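Undergrad: Okay, here's the prediction I keep looking at, along with the sequence it came from:
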Amino acid sequence: MTEENETIDEAGTEAANVAMAQGESAGKSAIPPEELTRLTDDIIGALKTVYDPEIPADIYELGLIYKVDIDDSRDIDIEMTLTAPGCPVAGEMPIWVENAVASVDGVGQVKVEIVFDPPWTPERMSEEAQVAVGWF
């Protein structure tokens, strides 16, 4: 028997992320829908506590989170990027993300991977992040 993963895919940091995690992906989760909804909301909330120190917005609203997989064991795999490959906190930010998500009640192990494909662009920012950086 294989475990199915639920995924929050990067989609402009809008509600589509939550819909994907609630069972609209290819597989069915062994996690009850109510718990999956709570986990998803709590993980997003935890991601929103991590800020890029050079930009006054959180990493979720900046569009730095590309994918979050929640497996049936409640282990979390996160793919994220940085605003620039030479980001001065490149070594620290994944640890911040791991610690924030690991603090969510009911989460198993957390693994964070930095990816650069596709490259981050400012168009990935939510309206909230654009307001925070003064684009509106």
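TA: All right, it came through fine.
Undergrad: From now on I want contacts and neighbour counts done on CA atoms only, so please keep to that.
TA: OK.
Undergrad: Does residue 129 belong to a helix, a strand or coil?
TA: When classified by DSSP: H, G, I helix; E, B strand; the rest coil, residue 129 comes out as helix.
Undergrad: And here is the other one:
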Amino acid sequence: MTSETMDEKAAEAALPLATPGAIPPEELERLTGDIVAALKTVYDPEIPADIYELGLIYKVDIDDDRNVAIDMTLTAPGCPVAGEMPGWVENAVGAIPGIGRVDVTMVFDPPWSQDRMSDEARVALDWY
């Protein structure tokens, strides 16, 4: 099975890394944009910035059947919403038309750091 992937650098730049597969490039571009937009609707309740701009999304894979696998982390392993946030991400991405199953995996390697934050998040948080 071929997989379409946005790796860490592509996710940070909001650009898909498209590899030849069953999904037409135009559809892959639309799905990628829709996934990024959906991820930007999920906020860390303790930090007024969305999880995408915070750099909490490590990997997004879209397979040929339009199922999505997401690896994400938290700002800290003891985050009080650790059990809830993957569900928020699944619901946000799962609401996109044309998306199949959404699986979110919580990972802590590499650990999150402020270096993963976008400039937008740094400005919003006054952390530059």
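TA: Now that the structure is in, tell me what you want to look at. Bear in mind that the values here come from a model prediction, so they are computed numbers and not experimental data.
Undergrad: how much does the lengthiest strand in the second structure stray from the first structure?
TA: The strand spanning the most residues in the second structure, taking DSSP state E as the definition, is strand 57-63. Its match in the first structure and strand 57-63 of the second structure itself, once the structures are fitted together, sit a mean 0.2 Å apart by mean Cα distance after the TM-score superposition for the first structure.
Undergrad: now the most centrally placed residue in the second structure, nearest residue through space, not along the chain?
TA: When the second structure is reduced to its mean C-alpha position, the nearest residue by Cα atoms, centre = their mean turns out to be residue 57, at 4.0 Å. Closest residue in space to residue 57 of the second structure, ignoring its immediate chain neighbours: residue 72 at 4.4 Å, by Cα to Cα, 6 or more residues apart in numbering.
Undergrad: so how far is residue 127 of the first structure from the alignment partner in the first structure of that neighbour?
TA: With TM-score structural alignment as the matching criterion, the partner of residue 72 of the second structure in the first structure is residue 80. Distance from residue 80 of the first structure to residue 127 of the first structure, counting by Cα to Cα, to the nearest Å: 19 Å.
Undergrad: And residue 95 of the first structure, by the same measure?
TA: In terms of Cα to Cα, residue 95 of the first structure sits 26 Å off from residue 127 of the first structure.
Undergrad: contacting residues around residue 80 of the first structure?
TA: Residues in contact with residue 80 of the first structure, defined by Cα atoms under 8 Å, 6 or more residues apart in numbering, are 64-67, 112-115.
Undergrad: of those, closest to residue 13 of the first structure?
TA: Within the contacts of residue 80 of the first structure, the smallest distance to residue 13 of the first structure is 8.3 Å, found for residue 65 (Cα to Cα).
Undergrad: Hmm, residue 77 and the closest one touching each other?
TA: No - the criterion here is Cα atoms under 8 Å, and residue 65 of the first structure misses it with residue 77 at 11.1 Å.
Undergrad: what does residue 117 of the first structure align to in the second structure?
TA: By TM-score structural alignment, residue 117 of the first structure lines up with residue 109 in the second structure.
Undergrad: what about that match, how many neighbours?
TA: 9 (other Cα atoms under 10 Å).
Undergrad: what's the answer for the one 5 residues further on, then?
TA: As a burial measure, the neighbour count of residue 114 of the second structure was computed by other Cα under 10 Å and equals 13.
Undergrad: Name the nearest residue to it, sequence neighbours excluded.
TA: residue 54 (7.8 Å).
Undergrad: now do residue 67 of the first structure
TA: In space, and not counting its chain neighbours, residue 67 of the first structure is closest to residue 9: 4.5 Å by Cα to Cα, 6+ apart.
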